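> Kindly return the folded structure for what I paste below:
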Amino acid sequence: MFNPSVPEEAREFLDFVNASPSPFHATHEAAERLRKAGFKEIKERDSWNGTIERNGKYFFTRNGSSIVGFTVGGAYKPGNGFSILGAHTDSPCLKLKPISKKEKSGYLEVGVQLYGGGIWHTWFDRDLSVAGRVLVEQEDGTFKHTLVKVDRPLLRIPTLAIHLDRTANDGFNFNKETQLAPILATATKSALNGFDKAGDSEAEALHHPLLVHVLADEMKVKPRQIRDFELALYDTQKSTIGGACNEFIFSPRLDNLEMSFCSIKALVEAQDIANDTNIRLVALFDNEEIGSLTAHGADSNLLPSTLQRLVATELGDEKVSATAFEEAMHKSILVSADMAHAIHPNYADKHEENHRPEMHKGTVIKVNANQRYATTAMTSLVLKELAKKHNIPIQEFVVRNDSSCGSTIGPMLSAKLGLRTVDIGNPQLSMHSIREVGGTDDVPHAINLFKVFFEEFPALEKRIFVD
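This next block holds a predicted model:
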C-alpha cells in the first residue's frame, strides 16, 4: 500500500493546532508543553529575586492569551545577551459581539465582529462552533478564567442558492454586517425546547439563552454563573495530513500557530543549557493580526519589561551594572517567526521572479527595503551560517515592487528595543483563509533551525563585528 511517511513533528503540530481554536487555548497548550518539560510557572505580579537561577526553566502568561518561556544559561551573567524567538497566538476569525442576540425570518442568529484581515468568503458553508474563555462566578464570589471549546458544529453561514443569484459565480460579494451572520438554530425548535424566553442570568439578556445553556452544559456550571466571555468562531473540521504523498498540512490557523509550536518545541528540546552564556526566550504574543497595540501584544511593554526584569534579577551575590540592560541588547537578537507566502502555481506572477519560496525547501528569510520586515544583512547572516553548518534548507523572499507588503512583530520590537532582528517564516498557501495549506517537512526544518539558533547563537555572535 502506498502510504508515504509523515514527519512526527508534523503530526504533533496537528494535535497542537486542533486543541487551539483560540489564543487562550494556544497559550494553554504551550504552557502545558513547557510544564511537562520541567518549566516552572512564575507570575509577573511577584518578585523574581530568589526564584530565577542559572540552568532554570520558567514561563508566565499574560491575559491568558500571551506566553513567555525562557531558560537561563548556566554561564549567564547580567549584561550577557538574549536569544529570542517571537511569534503570535492569534489568527483572523469571527468573534461574538457583546450583544450577539439576533432573530430574523424564523432563525436565531449570532452577531459577530471581524477580527483581523480574514478571507471572509471562506467562512461560508463551514461547520462552525465557538471557543474562547468564559468568566465564571464561583460560589465564594470570585471569578475564574475558564476555557471553553464546544466540539460539535453549532453554527453555519449558508450561501444563497445559485437559483436565487445567477451572478454568484461572477464574484462572491456580500455585506459583512447583514449577510455574514451565523445561524444558531430555528426559532421553532428553540421554543419547543423551552428557550423562547430570556433566562434570569445577565448573559441570557445579551445572548441567546440557548447558546448560554450550551456553554454552561459544556463547562458543567449553571447559566447564571456565566458573567462574561470572549468567544471566537472556529471550523470544527480538524487539521489533517493531505496530498498524494502525504506532503501537505490542511489546517486552520497555520498563521501563526505553526511558528508558535515550532518555537516552543525548539525551546524545550535545545541542548547544552549548562554552557550557554545567554538567556533563551520564546515570546508568543496575542493581537498581531490587529496591529499588536494591546496590553498583551508585541507593541506593549511585555517583552521590554521581561528583558529588563531578567537583567536586573539578582543571581546570588552578583552585582548588576547600571548599563547591563543596554549591554545585553547589543549582544542579543530576535528571530521574528511568522508564516511566509509560498509560490502559488495558479498565481505565480504575484511573486518576484527570483524569490519564489516552495514548500519542503526550508524556512523563508523575509526581506523588505522599506523595513516592513526587520531583516538586515547582519541578521540574515546569523541564520544562513547556522543553516549552512547543519545542512538545514533555507530560502529568501521579497515582495514585488508593484505589490503591497504586510508586516510582522519584528519591526516594532526592533525599534522599541534597539534589537537586531530577522523576520522568517515557513511557506504556506491560502494565508488568512479558514483552511490553509503548508508543507509537512517544513515543520521539522523550522524546529531544527530554531534549536541550533538557541544552542549556537552566543558563540556565533562573538564572530560578527558590527557596531
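
> Going by C-alpha atoms from here, please, whenever you check contacts or count neighbours.
OK.

> tell me how far the ends of stretch 83-103 are from each other?
Using Cα to Cα, to the nearest Å, the end-to-end distance of stretch 83-103 comes out at 53 Å.

> Show me what counts as buried in it.
83-98, 100-103 (16 or more other Cα atoms under 10 Å).

> which SS state does the residue found closest to S65 once you drop the neighbours it is linked to in the chain fall under?
Distances taken as Cα to Cα, 6 or more residues apart in numbering put F24 closest to S65, at 4.5 Å, once the chain neighbours are dropped. The local conformation at F24, judged by DSSP: H, G, I helix; E, B strand; the rest coil, is helix.

> So for this structure, which residue is the most central one in space?
Nearest residue to the geometric centre of the chain (Cα atoms, centre = their mean): T89, 2.1 Å.

> list the contacts for that residue?
22-23, 26-27, 65-66, 256-257, 260, 284-287 (Cα atoms under 8 Å, 6 or more residues apart in numbering).

> What is the burial count for F465?
For F465, the count of nearby residues is 7 (other Cα atoms under 10 Å).

> Can I take it that it is in a helix?
No. Going by three-state DSSP, the assignment for F465 is coil, not a helix.

> Would you tell me which strand is longest in the protein?
Longest strand in the chain, counting residues (DSSP state E): strand 93-104.

> ok, and what's touching that strand?
Strand 93-104 has contacts (Cα under 8 Å, 6+ apart) with 108-116, 118, 187, 206-208, 230-234.

> now swap in stretch 314-326 and tell me
Under Cα under 8 Å, 6+ apart, the answer for stretch 314-326 is N49, G50, I52, E53, R54, P78, G79, N80, L307, Q308, V311, A312.

> To check against the first, give me the structure of this:
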Amino acid sequence: MKYHNSTQDNNSTSAADFIKFVNNSPSPFHAVEEAIIRLKEAKYEEIKECVSWRGKLKKEGKYYFTRNRSTIVAFAIGGKYEPGNGFSMAGAHTDSPCLKVKPISKKVKEGYLQVGVEPYGGGLWHTWFDRDLSVAGRVMVETEKNKFEHKLVKVERPILRIPTLAIHLDRDVREGFKFNNEVHLTPLIATVSNKLAENNEKHHPALLDILAQELKCKVNEIHDFELCLYDTQPSTIGGAYEEFIFSARLDNLMMSYALLIGLINSTKNISESLCDDSNIRLITLFDNEEIGSTTAHGANSLLLETTLRRICSAFAEPGYDTIFEETIHKSFMISADMAHAVHPNYCEKHEENHRPQMNQGVVIKTNANQRYATTSVTSLILRQVAKKYKVPLQDFVVRNDSPCGSTIGPMISANLGLRTLDIGNPQLSMHSIRETAGTKDVDHAIKLIKAFFEDFAEIDRNITVD
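Purely as a prediction, here's the structure:
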C-alpha cells in the first residue's frame, strides 16, 4: 500500500519541479538556460551588459542578463525605490564538481578508445567509477561561413564508463580504494575495432560524430566545446516515505533553484509586495565557485559590483557621486550554498550542538574565522524573517579539529563591504556523483527566500547598529 502523508504532499510540488530543473541541468550552461525559461515565463525581460541601461530600467520592472551563459543575474525593482535605497540580494552558484573533457581528449590504449578528462573542483572521484556517464555542455558551431553560435548539447544515452579493477587483480582494495587521477580516471568510449575511418587530431571521431548527430550539424562545423561528464541516472525522490532526493549536483543547484523560485514567487504578477518595496530584489547565480570564483563570471570578479553600480546609475541624477556607497550600506546579501547534514554513520565528525538534519529547515552557517560571512546582525535579520513566516532554521558550526569549507559569502562581503550571511539546505554525500537531501527543505528554502525579498527592507529599518 502506498504511504500517504499530507504534510509531504504539501512539499511534493516544489521537490518534483526541482527534480525537473536538476535533470535538465547537467552543466552550468544548462542550469542558466533552465533559469531563463522560468524567468521568461514570469515576464522578466532580458537586458544586455554591452548596452546602456539608462532609460531602460523602470520601477516594478523585472530584468535578467547572463555572462558567459554560465552565470545569470535577475532583479526586480520595487515600486517605491528611490536612488540611494538598498538591494535585497541572494547569491548561489551553478557549477558542481565534475570531470571535463580535455582540449585534446583522444587516447588509445590496449584496444580501447578513451577520452581524456580533467577533474573540476574537489569531487569525490571514487564515486565516478562504474557509473553510466555521458557528456553535456556547450559547443561552438559554425552556422554560416565565419559565423559561430553557442549551442547546448546533452547526450542522454550513456556513452562513457570508468571501470574499476576486479578485486581478483587487487586484493588490497578492501583496505582502501586508491587510484591516480591521470591514469585511472579515464573513461572508455569504444573499442578500436569500432573506430571510424575518419580522423581527427584532437578528439575521437566517435565522440565528434555523436555531438554532430545531437546538434544536427556536420563534424567539421564543430570548432570547440566545453563538455562536462554527468551521470545519466536521473534524479529522483526516494526513501520509504519519499523524504529524500537522490541526485547529482544538489550542491549547489538546490540553492540556485530556491533563489530563482523565491525571487519569481515574490514578484508574480507585479505583486503588491513589489509595488510597495523600496528596495531592488536581486539574485546572482555565479559559475566557478567550486574552483575559487576568480574568473570573469565568478563571485570574486567585479560582476556584482558593476551590476549594482549600473543599476544605481540608471536612476541617479547627474552629480549624485555617493549613490553606490550609500546603497551598499543599506543592502544585504544571502549567500546560499548547501550545508552538511549530520551523518548517522559518522556522527562523531559533527560538533555535538550543531548537527543539522534533513527536512528540519534551512541551516545558518557560522564560523569564527569567517569562512562563512554570518554575523550576529545578519543572522538576526534572517531569524526575524523566518519567525514571521514560520520557516524552521538550524545552526551549523564545524568542529574545532576539522577544516571548514567556504562559500561566495566571505569574498562578496569583503569586496563590497556588504552585510552578508551564509545559509544552505542540509545534505549528505556532498561532492559525490550522487548526493542526498530532504524533499521538505526545497520548500523551506523557497519560502525563506521569498519572505526575505518581501520583508527585508521593513525589518532592516527596525535594527540599529552604529
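
> which residues of structure 2 does the next helix or strand after the longest strand of structure 1 align to?
Of the helices and strands lying after strand 93-104 of structure 1 in sequence (DSSP states H and E), the nearest is strand 107-115. Across structure 2, the stretch matching strand 107-115 of structure 1 (TM-score structural alignment) is residues 112-120.

> and if you look at stretch 9-26 of structure 1?
Going by TM-score structural alignment: stretch 9-26 of structure 1 matches residues 14-31.

> So S380 of structure 1: helix, strand or coil?
S380 of structure 1 carries the three-state label helix when classified by three-state DSSP.

> contacting residues around it?
Applying Cα under 8 Å, 6+ apart, we find S380 of structure 1 in contact with I365, V422.

> What separation do you get for it and S336 of structure 1?
12 Å.

> E230 of structure 1 -> structure 2?
Match for E230 of structure 1 (TM-score structural alignment): E226.

> tell me which element its match is part of?
Assigned by DSSP H and E, E226 of structure 2 falls within strand 222-231.

> Mean deviation, that strand versus structure 1?
Superposing on structure 1 places strand 222-231 of structure 2 at an average distance of 0.3 Å from its equivalents, by mean Cα distance after the TM-score superposition for structure 1.

> who are the neighbours in contact with G297 of structure 1?
Contacts of G297 of structure 1 (Cα under 8 Å, 6+ apart): S66, F285, D286, N287, E288.

> please redo it, this time with the cut-off set to 7 Å
F285, D286, N287, E288 (Cα atoms under 7 Å, 6 or more residues apart in numbering).

> Would you work out how far apart the start and end of stretch 63-71 of structure 2 are?
Distance between the two ends of stretch 63-71 of structure 2: 14 Å, counting by Cα to Cα.

> Is it correct that I77 of structure 2 is in contact with Y64?
No. The pair I77 of structure 2 / Y64 is not scored as a contact, 11.6 Å apart, by Cα atoms under 7 Å.

> Compare the two (neighbour count), which wins?
Shown here are I77 of structure 2 and Y64; by other Cα under 10 Å, I77 has more neighbours (25 against 22).

> what residue of structure 1 matches up with E243 of structure 2?
Checking TM-score structural alignment: E243 of structure 2 goes with E247.

> Count the neighbours of its match for me.
21.

> same deal with V183 of structure 2?
8.

> three-state assignment of it?
coil.

> Tell me how far the helix ranked longest in structure 1 lies from the chain's centre.
Longest helix in structure 1, counting residues (DSSP state H): helix 442-461. Remark: helix 442-461 of structure 1 is offset 20 Å from the chain centroid, using Cα atoms, centre = their mean, to the nearest Å.

> What residues in structure 2 pair up with it?
So helix 442-461 of structure 1 sits over residues 441-460 in structure 2, by TM-score structural alignment.

> Mind reading off the mean deviation between the matching stretch and structure 1?
Aligned to structure 1 and superposed, stretch 441-460 of structure 2 gives a mean residue distance of 0.3 Å (mean Cα distance after the TM-score superposition for structure 1).

> Show me what counts as buried in that stretch.
In stretch 441-460 of structure 2, counting by 16+ other Cα under 10 Å, buried: 441-457.

> cool, stretch 341-350 of structure 1 as well?
The neighbour-count check on stretch 341-350 of structure 1 (16+ other Cα under 10 Å) flags H341, A342, I343, H344 as buried.

> The third one corresponds to which position in structure 2?
I343 of structure 1 is assigned V342 in structure 2 as its aligned equivalent, the criterion being TM-score structural alignment.

> For S313 of structure 2, which non-adjacent residue is spatially closest?
R54 (7.4 Å).

> what does stretch 182-189 of structure 1 contact?
Residues contacting stretch 182-189 of structure 1 (Cα under 7 Å, 6+ apart): G106, Y107, L108, E109, V110, L154, L155, R156, I157.

> In structure 2, point out the residues matching that stretch.
Counting by TM-score structural alignment, stretch 182-189 of structure 1 corresponds to 187-194 in structure 2.

> and the matching stretch, how far out from the chain's middle?
33 Å.

> still on that earlier bit, contacts for the match of stretch 9-26 of structure 1, please.
34, 69-70, 94-95, 136-138, 228, 230, 234-236, 253, 257, 287, 439, 442-443.

> quick revisit: just the buried subset of the contacts of stretch 314-326 of structure 1, please.
Applying 16+ other Cα under 10 Å to these flags I52, E53, R54, P78, G79, N80, L307, V311, A312 as buried.

> Keep only those of the residues you listed that are in helices.
Per DSSP H, the subset of those in helices is L307, V311, A312.

> Need the residues you listed in a markdown table (columns: distance to A161 of structure 1).
Output for these, formatted as a markdown table (distance: Cα to Cα, whole Å):
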| residue | distance to A161 of structure 1 |
| --- | --- |
| L307 | 55 |
| V311 | 62 |
| A312 | 63 |
